[in-house]
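**Q** I would like to see how this sequence folds:
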Amino acid sequence: MNAPTTPTRRLLAASILLAAAGDAAATNAVVSPPNCNEAGFAAALAAVDGSGSGTITFNCGTATITFTNYKTIANDVVIDGGNAITFDGGNTSALFQVFASANATLKGLTLQHAEFNQSHALENFGALKLDHVRVQTNVSAGPVVANSGTLRVRWSTFSGNQNTATAIGGDGGVIANDGGDASVESSTFTGNSTGRYGGAIYSNSTLDVLDSTFTGNATTGMGSGGGAIYQAGSGTSTVEYATIVGNTGQAFGGGLYNDGAGSATLVVSRSIMANNTNGNCDGVLTSGGYNVWFGATSCPFAAPGDGAGDPMLGALANNGGPTQTMLPGAGSAAINRVPNAQCAQPYDQRGASRPGGVIGNGSCDSGAVEVSGTLDLIFYDGFE
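**A** From the prediction side, this is the model:
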């Protein structure tokens, strides 16, 4: 995409309802029939973004809006699809570019079939939140989400995305965190791939992953690696309470890989790494403790609670909460692995409480799911 420029301001179509939001300058918009289409949405976005801040919602029922060109966001904008709206790139268009001046939230949306000159569905230079979003079946020679700003992902699903590049541009099947600050919480990455590094996520700067599941992700190009996550660059990044199972690195690092060439530290704690092809844990990794691994390769961890054992995971399924997870079965080595004093996080990927109180001892489970946790629906509704 081109470097950020000032977006063109257009008049709002008559069918879009406007209301003052907060201060007088802010504008909200509701996209309604007969303009539940690209032109109607573009007009709403121009009005809200042009006012400096506001929220776009939809009164379209379940609808797909196909883009013929990508949309830019320069200010404080929330786009809330109510879990009923799909933005579709038609395999020819990208979806959004977020300027450095922006604070954008995409919520309750499906984003699919995006491509732009063999590049990114979403390009972020500012602050971007993805909340209860499904990002699926995007195929191009570049990562789906290119982040050079601040990226916050929560309760979202990334599935079936493909980055076909094997050289420059081939880093990150879904997310390429290139000099930005990225955090991923309570989300699932499944069936994504890239031709070089990071089947799901590539990062050369600060990355924090919490309560998330990675399965069936892969790197495919010759000499490629980091089937789930590839870390490079500098800074301290973390992977905590993750389930990383059945991913593939074509040459190395089927699960996790930190290349160690720079000064990057990747701390892994309270996580499951199992049955990843060509290495569960490779490169220069640091343990925060209470990790469990299983399969043909071990992890180089010896902190308290670290060890091999069968997590006895079920298939990816709806186990409660907004995203699919992999539930440990009876006798799992992950259950009750973390002492109560070391639990650290109050909720699992589903929004269920930690500790789950299995057999009443107050310990927590390693991985993204707390087997006997109590689901608390109040936490399902986006960023608190």
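
**Q** rest of the way, CA atoms for contacts and neighbours
**A** Noted.

**Q** Might you report the residue contacts of the nearest residue to T68 once chain neighbours are set aside?
**A** Sequence neighbours aside, S93 is the residue nearest to T68 in space, at 5.6 Å (criterion: CA to CA, 6 or more residues apart in numbering). By CA atoms under 8 Å, 6 or more residues apart in numbering, the contact list for S93 reads 67-70, 114-116, 121.

**Q** And those residues, which two are furthest apart?
**A** Across the contacts of S93, no pair lies farther apart than T68 and A121, at 12.4 Å, counting by CA to CA.

**Q** Of the two, give the one with the bigger neighbour count.
**A** Applying other CA atoms under 10 Å to T68 and A121 shows that A121 carries more neighbours, namely 30 against 17.

**Q** what about that one, distance to A84?
**A** Distance of A121 to A84, computed by CA to CA, to the nearest Å: 19 Å.

**Q** cool, S287 as well?
**A** S287 sits 41 Å away from A84 when distances are taken as CA to CA.

**Q** Alongside the first, I'd like the structure of this one:
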Amino acid sequence: MALFLPNGSNNNQVGTAAAPLDPQLGNLQNNGGFTSTRLPLSGSPVINAGTADGSGNLDQRGLARPSGTAADTGAVEVQQAIAVDTLEDVVDGDLSPGDRSLREALQLIGDGGTITFANSLLNGTIALQSELAISRSVAIEGLGQNLLTISGSNSRIFNINDSNDASQQSVSITGLTIRGGSTNQDGGGILNRENLTLTQVTISGNTAGDEGGGIFHGVGTLTLDNSTVENNVATDSGGGIFNNNGTVSVVNNSQINTNQATTFGGGIANLAEGTGSSATVTVTNSTISGNSGVLYGGGLENYARTGAEASATITNSIITNNNSRGTSGGIENIASGQNAIANLDLIDSTVSGNTATFSGGGITNYSNVGGSANTSVSGSTVNGNRARYGGGLINLNNGTGQSSLTISNTTISSNTATNTGTLPGGGGISNLNFSGASPGGSASVYLLGSTITGNSSANSAGGIYNSSDPNSTVNLVNTTVTGNSSAIPPADIQGTVTNSLSLSAMGAEETVLSLSAAPETSDPLTGQVMNLLFVGAALAQWDWPDLLFPGQAQEILFSEVNSATERVYGEPLSALGDLTLGTTEPLPGTNSPLFGEFEAVVPDLSLFPSA
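**A** All right, here's what the predicted structure looks like:
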């Protein structure tokens, strides 16, 4: 295929039958101007390969050339920069100053080019007649986040998709408000399947008849930098943002506020579906507030379906005042189906003031039908959340899967469980395992160096509730559980809890401290592992550092130590009926030393004789 002129002089591009050249031109179509043209595609050998055409330095459409380092060979000059200078949404072929619309600019701009806006458009609104399609890499630079608006006028605003999921275009939008978009499908404001970065952009008041009221994102990456997604509505899920098997980053003081979804993920829905697929969302230095998921996941839903993996990481952020009429007012992490994996990491963040009508006011970690749900909360505060069960957090497994909740260096306080029925509420934490007809599943909670205090329940278990299922376990390490309240005792902990030298004001249940006998003792229990059990009625008082038992005045003092092993002492059983060592063996004598294998906090029975 030969191109242009029959010789290769004067910057002409010539091919032969033996050595054809592919000019890499687009289809004959309206690329601006009054006539149809074939626009050079990205990577075309004709770009910047020619000279000015001698006819006023304009291309066939009347646009200036050269636009790049040199003129493009052929009739059409790829534009690397275009300034929009009208608010009208027109494509009329007139590209003279004052008549270049955003829609025309998107047709004219070359791959990797930049679209700007004339200052004369400041505080204006571009009201669209239909959605704007973007299928090539482009940068759109507005006049300021609240200084120029693009209105959908009952159509979606941007459809960013080149129809090739194998590779992604790079699109950036800066300094705009995208408002009033509407579609009966996905993505009321933006539908994106490329790599999209939004910087200082507001996505507001958009509506989707399906998923992603503000933004629907699938494949590629979506980054929100110092941007706001607010007051958007999805008839299905993802009121603010719906991510389907893609990667989303919300960073740098971005706000996801007052969005609503009829199903899940009022603020953000992160869904991984399809075997081998994955979806990832990262929230850093940002706020998710006032969103509503009618069924579940008011603030954020991290959801993995069969064979897929969903991951959410929230760092130095605030999740507050979100709500759900079902479960999970703040955040839900759910793995549903065989080999589904859902991972949630909450780091140095606050989850507060969220509400769920049923369970998991602040956070829900839920594995269902063979899934694996794993939530880690570190250096964070879970405060003032409310639900019928699990006011602060609920960890739940249903079936053969496993749900694992790990909490470290975190305060869980002033959360409320409102249930007045027969099941305990778990004002701070509720841990439940339901294996049903498919045994083998588990629900486990591990707390390290944390405080559970000031939580309440309208039933029992104001602090922690652990179900009686043998595969429902709670392990406390160097953790304080105290000052919680409930209408029905016990107030602090209900259910068996393994306690590695944590501080707990116990109710009618037991806390287990693992100790081992010292080799040099003459006690018959030498070398055996023993359990120190706090048993009996609720403790009368908690006043650091003294732990007072009812019915006697003796104290067990707690002290911080640096070594991993510290000596403690027992006493005759008759002296302290509420404290027993072991379950079947007698206590050692008053001079029998016991060594505990601890990390940071150990009991010192200082009132008893030393060895």
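
**Q** and the residue nearest to T68 of structure 1, that one's in a helix?
**A** No. S93 of structure 1: not assigned to a helix; according to DSSP: H, G, I helix; E, B strand; the rest coil it is coil.

**Q** Under the alignment, what does it map to in structure 2?
**A** Matched by TM-score structural alignment, S93 of structure 1 corresponds to S155 in structure 2.

**Q** Now do that match against T313 of structure 2, distance only.
**A** 33 Å.

**Q** what's the answer for G392 of structure 2, then?
**A** According to CA to CA, G392 of structure 2 and T313 of structure 2 sit 19 Å apart.

**Q** Mind checking which of those two has more residues around it?
**A** Using other CA under 10 Å as the criterion, G392 of structure 2 and T313 rank with G392 on top: 39 against 18.

**Q** these two touch, right, the more buried one and I363?
**A** Yes. Here G392 of structure 2 reaches I363: they are 6.5 Å apart, a contact under CA atoms under 8 Å.

**Q** before we move on, what SS does Q107 of structure 2 have?
**A** helix.

**Q** Just to check, it is in contact with N31?
**A** Yes. Judged on CA under 8 Å, Q107 of structure 2 makes contact with N31 at a distance of 5.4 Å.

**Q** what's the distance between the match of S93 of structure 1 and G142 of structure 2?
**A** For S155 of structure 2 relative to G142 of structure 2 (CA to CA), the value is 20 Å.

**Q** A helix includes R103 of structure 2, no?
**A** Yes. Under three-state DSSP, R103 of structure 2 falls within a helix.

**Q** The equivalent of it over in structure 1: what's its closest spatial neighbour, skipping adjacent residues?
**A** Aligned by TM-score structural alignment, R103 of structure 2 pairs with A42 of structure 1. Take A42 of structure 1 and drop its neighbours on the chain: the residue closest to it by CA to CA, 6+ apart is K71, 7.5 Å away.

**Q** Please list all residues in contact with the counterpart of the one you found in structure 2.
**A** Matched to structure 2 by TM-score structural alignment, K71 of structure 1 sits across from L132. Listed by CA under 8 Å, 6+ apart, the contact set of L132 of structure 2 reads 103, 156-159.
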